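K.L.:
need coordinates for the below:
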Amino acid sequence: MTNANHPTRALFDEVMVPTYNPATIIPVRGEGSRVWDQDEREYVDFAGGIAVSALGHCHPALVGALNEQANKIWHLSNVMTNEPALKLAKQLVDSTFADKVFFANSGGEANEACLKLARRYAFDKFGEKKNKIIAFKQGFHGRTFFTVTVGGQPKYSDGFGPKPGAITHIPYNDLETFKATIDDETCAVMIEPLQGEGGIIPPDAEFIQQVRDLCTQHNALLIFDEVQTGMGRTGELYAYMGLGVTPDILSTAKSLGGGIPIAAMLTTNEVAEHFQPGTHGSTYGGNPLVCAVANKVVELVNTPQVLSGVKAREQWMREGLNQINEKHHIFTEVRGKGLLLGAALKPEYQGRSREFLMAGIECGVMVLVAGPDVIRFAPSLIIPREDIEEGLARFEQAVAKVMDA
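P.N.:
Have a look, this model is predicted:
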């Protein structure tokens, strides 16, 4: 039983702003792809802290990097630079299309930087009329007022007063509408190279290539939101590498820190020069403590062994989910790439994805949702096969529980 001195779930309702409705359990310990709650009940983690825990819980190399840096220096602010930030920026530049890096604390902050930079670039080069941003319905780019407005889900942005303007939302993968929308007043197009919160929707090959080509034609910057898809999640270091399409600006967060809050905006020299001292900033961005951990994450993830292992694990997950579906007939398809997968519910189960999540917790497995109709899986990139098999066995129990309800 829960220790009487431990905080309980009831305390959340008493002291926390009600922006979340967390499960009744409170995890207190994790190791690899397993988590234990206050009652020492074990769970297989297929959620990864929403695609954050790229190397599982308490990976020894990350714990070592954290402890080593904790005994050196924690924080400096950007009045001066620090060694871990410089090393991390160099790793990211050497591994991607980018020439320059800006560090922030969260995906929303990285995307805010992307959007501000795109607007400033267009203003400096083409004047104030070139300010339009194209984004996609059911997209998600963060919770700042700018990013939540660019995200294509009004339920997250309505009710807060006048929204930032000159933003147009169109359907994902709708090439004809995109062609009709982009023009010479478009300053940027922001897109997820695999739509996450909107239902794990992959881009059509022709669509994403045409988006790139039309951005170039209209002198619009292409921004890839790789907050969820980046750092090995799709089996490439970044998803753009598997699409054959290179953005002008890219945001990365989540898996970059392996559980430590960090984000980055990556871009080219030509674009980066339109941010000068004072135009943007972050007190904590590039913090030496978090950068030390992120350096180790990049070092471990950006290897053939881990990246090819993601693709192998995708197949293990797909095979297991398909076997569950052959027996219970609840999914229309399993889609996504790498270890960002979505099981789309059949019409008779639509609107019930959270029921599967909660039943999963009862059965000892943590999963996610991607909207009301899709169950999302984003486990550790190095989850052992035996944990996949055990987690899927528990998930099948959860499926049966929902079906019997």
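
K.L.:
going forward, measure contacts between C-alpha atoms and count neighbours the same way
P.N.:
Noted.

K.L.:
correct me, but residue 37 touches residue 23?
P.N.:
No. Residue 37 sits out of contact with residue 23 when judged by Cα atoms under 8 Å, with a separation of 11.4 Å.

K.L.:
among those two, which residue is more densely surrounded?
P.N.:
The neighbour count for residue 37 versus residue 23, taken as other Cα atoms under 10 Å, is higher for residue 37 (15 against 10).

K.L.:
got the contact list for the closest residue to that one other than its chain neighbours?
P.N.:
Closest residue in space to residue 37, ignoring its immediate chain neighbours: residue 27 at 3.8 Å, by Cα to Cα, 6 or more residues apart in numbering. Residues in contact with residue 27, defined by Cα atoms under 8 Å, 6 or more residues apart in numbering, are 35, 36, 37, 38.

K.L.:
same check on residue 30?
P.N.:
Taking Cα under 8 Å, 6+ apart, one finds 36, 57, 58 in contact with residue 30.

K.L.:
need the buried ones from these selected in PyMOL.
P.N.:
Typed into PyMOL, the line below selects the buried ones among those, using 16 or more other Cα atoms under 10 Å:
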select buried, resi 36+57+58
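
K.L.:
just the ones of the contacts of residue 30 in strands?
P.N.:
residue 36 (DSSP state E).

K.L.:
quick one more, to check against the first:
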Amino acid sequence: MASLNLRLNSSISSKIDTSTIFKLKNGRFNACNVFASLNLDTKTYPSTKVKLGVSKSEEIMAAEAKYLVGTYARAPVVIERGKGCKLFDVEGKEYLDMTSGIAVNALGHCDPEYVNAIKEQADTVIHTSNVYYTQPQVDLAKRLVECSFGDRVFFSNSGTEANEAAIKFSRKFQRHLHPNEEDPPAEFVTFTNSFHGRTMGALALTSKENYRSPFQPVMPGATFLEYGNIEAATEVIKRGKTAAVFVEPIQGEGGIYSATQEFLQSLRSACDDAGALLVFDEVQCGLGRTGYLWAHESYGVFPDIMTLAKPLAGGLPIGAVLVTERVASAIAPGDHGSTFAGSPGICKPALVVLEKIMKPEFLASVSKKGKYLKELLLQKLEGNKHVKEVRGLGLIVGIELDVPASPLVDACRKSGLLVLTAGKGNVVRLVPPLVISEQELKFAVDILSECMPVLDIEEPK
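P.N.:
Below you'll find the predicted structure:
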């Protein structure tokens, strides 16, 4: 009896005439050699050889432990691909992504227009350095100026770099403003629960002691005040002493705490009286996350400098510092710079992200979904003894617990939902892609609710 052979390649016909496969002869079917090609309308992903008894995820995690510096306490998931608001691990398990790469993937994963912009620019030129002019960098800067308080833009590669630039610009501004003074104002005011980055200057303005203490001494001259304390801020911000005040309108890493309009207005007034600059760090809360293009717009208070990063290039590394003309006039060629920042390979897709998010109907949808998310959480979690507060604005929401949040985060992950912690580890942080649907939000809240009993399990003593 002849064997049945199938050869699979990329040129197929989905129709196979079985009359050519089996021939009736003397009342019996005889199998003939068949050569069929199948054209599968699915995306294929490279496979990795895995040792017997070891999953692909385990092998990759073991390699990470061997070759990478151990700076991250990673969740035991190896992500392979994403689409929309879903992520898939190397074993094919599906997760609803309520982290969006820590508030980065605002358009979700693999948005077609965003992907096309990357491909088109990659086919042209990706990097030139800032020795030369490029059109995408100018286009992105122009659009940022048009839709904000700012008059000029400086590009960096991350949020911490944006804050480092803002620190330098603030001190240079004060030196420019006081050219005849040997020691112009050089100190900074920042707040409890703040997070401005992990490089040495930004770290000095970050309140968590455990972030700073291993690297002391960090940059001197930072004073920490209670977030929201108007009286303390008014007393400490002084002429001849304070160069700038750094504040997040909504604190992300610190636990999803929102400022009040009165607090931000008091900082604006105190800075004006003292000749200090007001710097809004909108690295996490800016660019549509709150339902406003910029978080400070909901307060009607405007800064001298604003730092951006996370969602601006949809997952590619970028940071931006927006400044008024008054601040920009103090900065001269050579005062600051970056080899990679503002490259055309980043700026073209970033412009796609900005153009989509800044549309009024897009921002209105974020606001609507944010209210829906909080309503669902309040309904589902009402009466739970561990839930102290649900807070936030738009699609940056925190659930404060009276116990550590990590068991809940782990349980959600096992059930196909990815969420983050914040604050002192007792806040569940929800920062999904801004394109998430209400159906997906309901699915997320249902899983959270179903996993809440894990918080009742006492830790073994």
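
K.L.:
all strands of the stretch 151-300 of structure 1, in order?
P.N.:
Along the stretch 151-300 of structure 1, the segments classed as strands by DSSP state E, counting those that start in this stretch run 167-170, 186-191, 221-225, 249-252, 263-267.

K.L.:
can you spell out which helices and strands pack onto the fourth one?
P.N.:
It refers to strand 249-252 of structure 1. Contacts defined by 3 or more Cα pairs under 8 Å, 6 or more residues apart in numbering; DSSP states H and E place strand 249-252 of structure 1 against helix 107-126, strand 221-225, strand 263-267.

K.L.:
what range in structure 2 does that strand sit on?
P.N.:
Counting by TM-score structural alignment, strand 249-252 of structure 1 pairs with residues 305-308 of structure 2.

K.L.:
can you give me the neighbour number for residue 419 of structure 2?
P.N.:
23.

K.L.:
which residue in structure 2 lines up with residue 52 of structure 1?
P.N.:
Per TM-score structural alignment, the equivalent position to residue 52 of structure 1 in structure 2 is residue 104.

K.L.:
before we move on, what about residue 313 of structure 1?
P.N.:
Per TM-score structural alignment, residue 313 of structure 1 is aligned with residue 369.

K.L.:
looks like its match contacts residue 395 (just checking).
P.N.:
Yes. Contact criterion Cα under 8 Å: residue 369 of structure 2 and residue 395 qualify, at 7.3 Å.

K.L.:
could you report the neighbour count for residue 280 of structure 1?
P.N.:
12.

K.L.:
contact partners for it?
P.N.:
With Cα under 8 Å, 6+ apart, residue 280 of structure 1 has these contacts: residue 113.

K.L.:
and it, how far from residue 355 of structure 1?
P.N.:
According to Cα to Cα, to the nearest Å, residue 280 of structure 1 stands 42 Å off from residue 355 of structure 1.

K.L.:
buried ones in the longest helix seen in structure 1, by neighbour count?
P.N.:
For structure 1, the helix reaching the highest residue count under DSSP state H is reported as helix 304-328. For helix 304-328 of structure 1, the neighbour count (16+ other Cα under 10 Å) marks 306-307, 309-311, 313-314, 317-318, 320-322, 324-325 as buried.

K.L.:
what about the helices in the stretch 1-150 of structure 1?
P.N.:
Using DSSP state H, counting those that start in this stretch, the helices of the stretch 1-150 of structure 1 run over residues 9-15, 48-51, 60-70, 83-95, 107-126, 145-150.

K.L.:
what does the stretch 251-400 of structure 1 give?
P.N.:
Ranges of helices within the stretch 251-400 of structure 1 are 269-272, 288-301, 304-328, 353-362, 385-404, based on DSSP H, counting those that start in this stretch.

K.L.:
so which of the helices of the stretch 1-150 of structure 1 comes closest to residue 253 of structure 1?
P.N.:
Set against residue 253 of structure 1 and scored by Cα to Cα, the helices of the stretch 1-150 of structure 1 come closest in helix 107-126, at 5.1 Å.

K.L.:
which strands and helices sit next to the closest one?
P.N.:
Counting contacts by 3+ Cα pairs under 8 Å, 6+ apart, helix 107-126 of structure 1 is packed against helix 145-150, strand 186-191, strand 221-225, strand 249-252, strand 263-267, helix 269-272.

K.L.:
so which of those is nearest residue 292 of structure 1?
P.N.:
strand 263-267 (13.2 Å).

K.L.:
distance from that closest one to structure 2 after superposition?
P.N.:
If you overlay the two and look at strand 263-267 of structure 1, the average distance to its match in structure 2 is 0.4 Å (mean Cα distance after the TM-score superposition for structure 1).

K.L.:
okay, now the counterpart of residue 153 of structure 1 in structure 2: neighbour count?
P.N.:
Using TM-score structural alignment, the equivalent of residue 153 of structure 1 in structure 2 is residue 208. By other Cα under 10 Å, 17 other residues sit near residue 208 of structure 2.

K.L.:
and residue 93 of structure 2, what's its match in structure 1?
P.N.:
Taking TM-score structural alignment, the alignment pairs residue 93 of structure 2 with residue 41 from structure 1.

K.L.:
now its match: how far from residue 34 of structure 1?
P.N.:
Using Cα to Cα, residue 41 of structure 1 is found at 10 Å from residue 34 of structure 1.
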